[in-house]
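Peer 1: predicted model, plus sequence, below.
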Amino acid sequence: MQEKYLDRMRNGKGFIAALDQSGGSTPKALAAYGVSENDYSTEEEMFDLVHEMRTRIITAPAFDSEHILGSILFEQTMDREIESQYTGQYLAEKKGIAPFLKVDKGLAELSNGVQKMKPIDNLSETLERANQRGMFGTKMRSAIQEANKDGIQEVVDQQFEIGKKIIDAGLVPIIEPEVDIHSADKEQSEEILKQEINKHLDQLKKKERVILKLTIPTIGNHYKELIDHPQVVRVVALSGGYSRDEANAKLKDNEGLIASFSRALSENLNVSQSDEEFNAALKEAVDSIYDASVNKNS
């Protein structure tokens, strides 16, 4: 499966759907979907509801391999089932979509203008289970608030250190050092970030490959050098708080950059919609994000 999806992730047309909201962000994701905190009283009920939401998205006709290359899942979603199959296996076997697992445990406190990842306990066991559940790769997120060279270097060092362990486990890591779209020195952060990522890419062995998930840059095609690097399977963009229309417009200014949107994918979906309304809204989102990923401004 790995080689099949590796070729598709590198050369296929489409985008990665991010369905990986975890503990802290799940209430927000449910609220945006029209499910308030009054609709559940325990964490278990909350996760049941979010799995129902994700199942509705994944099983919808518009969620197909013609437009979607991969999908990122939260750990609980990976361990749950859709139509009697583990979610990742359902994605791979029924939908032809590569499944990824979010492995980070959230962000540490702000230091040197950045938030590194909290320690990832039991990473080896999680990666073993990911392989058993049919995952193709993983994803882990850090956050950059300021153009602090030391801080950004620390973020990238941590990402690649853990990324190599993920590669050794036979999975493809999505490395996500997100630059805050509201940062006063966003452009400078992106320049430092590109330099630091390049240093690590140049040190990877021929068979060590990564996917990069980055904030859409201020200057179009800023990450073209990373997109063209032989150790990079793909560079994908997070929506980062932009609306879908904003994110799509900015994405079109970047040749070779494809989407990996979360909020921008699901922003018009609601629990009260009929299946027909839901599927139509999802199709509109999928089609527009696909178009922005594939068709670029000249």
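Peer 2: Perfect, I can see it now.

Peer 1: hey, let's count contacts and neighbours off CA atoms from now on
Peer 2: Noted.

Peer 1: surely I167 is in contact with E208?
Peer 2: Yes: shown here, I167 and E208 form a contact pair, counting by CA atoms under 8 Å, at 6.6 Å.

Peer 1: of the two, which one has the most company?
Peer 2: E208 (20 against 17; other CA atoms under 10 Å).

Peer 1: give the contact list for the more buried one.
Peer 2: 164, 167, 231 (CA atoms under 8 Å, 6 or more residues apart in numbering).

Peer 1: give me the element the first one is part of.
Peer 2: So the one you mean is K164. Per DSSP states H and E, K164 falls inside helix 149-168.

Peer 1: then L127 would be within a helix, right?
Peer 2: Yes: judged by DSSP: H, G, I helix; E, B strand; the rest coil, L127 forms part of a helix.

Peer 1: leaving out the residues flanking it, which one is nearest to it?
Peer 2: Distances taken as CA to CA, 6 or more residues apart in numbering place A169 nearest to L127, at 6.7 Å, with adjacent residues excluded.

Peer 1: related to what we said a few turns ago, packing partners of the helix holding K164?
Peer 2: If you count contacts as 3 or more CA pairs under 8 Å, 6 or more residues apart in numbering; DSSP states H and E, helix 149-168 packs onto strand 114-115, strand 137-144, strand 172-179, helix 186-203.

Peer 1: tell me which of these sits nearest to Q85.
Peer 2: Between Q85 and those, the shortest gap by CA to CA is with strand 137-144, which sits at 18.4 Å.

Peer 1: which elements pack onto the closest one?
Peer 2: Using 3+ CA pairs under 8 Å, 6+ apart, strand 137-144 is in contact with strand 98-102, strand 114-115, helix 149-168, strand 172-179.

Peer 1: what does the second one rub up against?
Peer 2: Counting contacts by CA under 8 Å, 6+ apart, the residues outside strand 114-115 that touch it are 107-109, 142-146, 148, 151-152, 155.

Peer 1: burial count for the residue nearest to E128 when sequence neighbours are not counted?
Peer 2: Closest residue to E128 in three dimensions, ignoring its sequence neighbours and counting by CA to CA, 6+ apart: A169, at 7.5 Å. Other residues within reach of A169, judged by other CA under 10 Å, total 15.

Peer 1: putting a second one here so we can go through both:
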Amino acid sequence: MQMLDQDMSNKIAAGDGFIAALDQSGGSTPKALKGYGIEEGAWTTEEEMFGLIHQMRSRIITSPAFSGDKVIGAILFERTMDGAVDGKPTPAALIERGVVPFIKIDKGLEDEANGVQLMKPNPGLDALLARAKALGVFGTKERSVINLANAEGIAAVVAQQFEVGRQVLAAGLMPIIEPEVNIKSPERAEADAIMLAEILKNLDALPEGEQVMLKLSLPAKAGLFDPLVDHPKVLRVVALSGGFSRTEACAELAKNRGIIASFSRALLNDLRHQMTDEEFDASLGEAIDEIHAASTAKTPVAA
């Protein structure tokens, strides 16, 4: 059953599940493959490396554990979007499983200035958005990083995020705005509070009837992002695991009402290339169940 934009929007707004982040890109691909049990000597060209990561992602997407019952969305890397799963374009393969496809659109981070890392320029963005829309992709994700509670830096990050978000909205796609607060920051709680104020200011400036999504680090103070969860211009607030283990991330997530997971490492950490399909599906299913419970019932699985 083909999901239309409105169906996808409804699923993301009200769906009882979480979003899988399958969007590690060039720089983090060797690390992701190593975690999956494939060492660096296993490929000789970049093409072969991306082929191996695509096999991993295909294995996840085609697993019986990975369905729209618990995984309501998936964020793809551009190459994954352009690839095929089960002989179909990846976004179509996801939609068939009831999973709403998103794509990572940023080109990486600038060097730190004013305690933050802005996104690099992205001159080809309009063409990428048009291609994604044509493939049935529902939304996008772009990431910046906040390392310190620097008011000027944080204001610049959030303003840039919303500027790109407006470009995404103009292309008919749903932006996931991701100003990630570094969970290891010595000024994490202060950075959370400054960022919240900046996001609220930018949301209020959005035209009536327009909505964005937010992908945020879990706050140092539980419940801090309640005003964002309740905001009429926010379709959904999702959380990244940000370096927490799955158990820690699920425990933190369960303390925050209305926020669902959009985990990458915390979802994929236990999967290995060497596993049999039964072992792989069981391990993925366990991770999905745990993250689903923390996202929806708000019950972390006991450590």
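Peer 2: Thanks, I have it. Here the structure is a predicted model, which is why all the values come from computation and not from measurement.

Peer 1: ok so, going back, quick one, the helix holding K164 of the first structure and strand 137-144 angle?
Peer 2: Interaxial angle, helix 149-168 of the first structure versus strand 137-144 (axes from the mean of the first three to the mean of the last three CA atoms, to 10 degrees): 170 degrees.

Peer 1: what's the matching range in the second structure for helix 149-168 of the first structure?
Peer 2: On the second structure, the counterpart of helix 149-168 of the first structure by TM-score structural alignment is residues 151-170.

Peer 1: list the buried residues in that stretch.
Peer 2: Neighbour-count burial for stretch 151-170 of the second structure, with 16 or more other CA atoms under 10 Å as criterion, is recorded at 151, 153-155, 157-162, 164-166, 168-169.

Peer 1: cool, and stretch 142-149 of the first structure?
Peer 2: Result for stretch 142-149 of the first structure [16+ other CA under 10 Å]: buried residues 142-149.

Peer 1: could you pull out the strands for the first structure?
Peer 2: 15-19, 68-73, 81-82, 85-86, 98-102, 114-115, 137-144, 172-179, 210-215, 232-238, 258-259 (DSSP state E).

Peer 1: superpose on the second structure and give me the mean offset of the second one.
Peer 2: Okay, so that is strand 68-73 of the first structure. Taken over the aligned residues, the distance from strand 68-73 of the first structure to the second structure averages 0.4 Å (mean CA distance after the TM-score superposition for the first structure).

Peer 1: now swap in the first one and tell me
Peer 2: Strand 15-19 of the first structure differs from its equivalent in the second structure by a mean of 0.2 Å after superposition (mean CA distance after the TM-score superposition for the first structure).

Peer 1: so which of the strands of the first structure gets nearest V286 of the first structure?
Peer 2: Closest of the strands of the first structure to V286 of the first structure is strand 68-73, at 8.1 Å (criterion: CA to CA).

Peer 1: so which elements touch the closest one?
Peer 2: helix 2-11, strand 15-19, strand 98-102.

Peer 1: in the second structure, which residues correspond to the first one?
Peer 2: Alignment note (TM-score structural alignment): helix 2-11 of the first structure is matched to residues 5-14 of the second structure.

Peer 1: can you list contacts of the matching stretch?
Peer 2: Here stretch 5-14 of the second structure makes contact (CA under 8 Å, 6+ apart) with 72-73, 100, 138, 235-236.

Peer 1: for the match of helix 149-168 of the first structure, which outside residues touch it?
Peer 2: With contacts defined as CA under 8 Å, 6+ apart, stretch 151-170 of the second structure is touched by 113-119, 126, 129, 140, 142, 144-146, 174-179, 191, 194-195, 198-199, 202, 212.

Peer 1: and if you look at stretch 265-278 of the second structure?
Peer 2: Against stretch 265-278 of the second structure from outside (CA under 8 Å, 6+ apart): 20, 35-38, 56, 241, 243-246, 249, 280, 283-284, 287-288, 291.

Peer 1: skipping adjacent residues, who's closest to R246 of the second structure in space?
Peer 2: A266 is the one closest to R246 of the second structure (CA to CA, 6+ apart), at 4.5 Å.

Peer 1: same check on L206 of the second structure?
Peer 2: Leaving aside its sequence neighbours, L206 of the second structure sits nearest to K233 (CA to CA, 6+ apart; 7.8 Å).

Peer 1: equivalent analysis for S262 of the second structure, please.
Peer 2: Once flanking residues are discounted, S262 of the second structure sits nearest to I19: 4.5 Å by CA to CA, 6+ apart.

Peer 1: wait, isn't that neighbour in contact with L76?
Peer 2: No: with contact defined as CA under 8 Å, I19 of the second structure does not reach L76; the gap is 10.8 Å.

Peer 1: and L282 of the first structure? What does it align with in the second structure?
Peer 2: By TM-score structural alignment, L282 of the first structure lines up with L284.

Peer 1: which residues are in contact with the residue nearest to S262 of the second structure?
Peer 2: 71-75, 238, 260-263.

Peer 1: just the buried residues of these.
Peer 2: Listed as buried from these are 71-75, 238, 260-263; burial here means 16+ other CA under 10 Å.

Peer 1: N295 of the first structure and N254 touch, don't they?
Peer 2: No: applying CA under 8 Å as the test, N295 of the first structure and N254 come out as separate, 9.9 Å apart.
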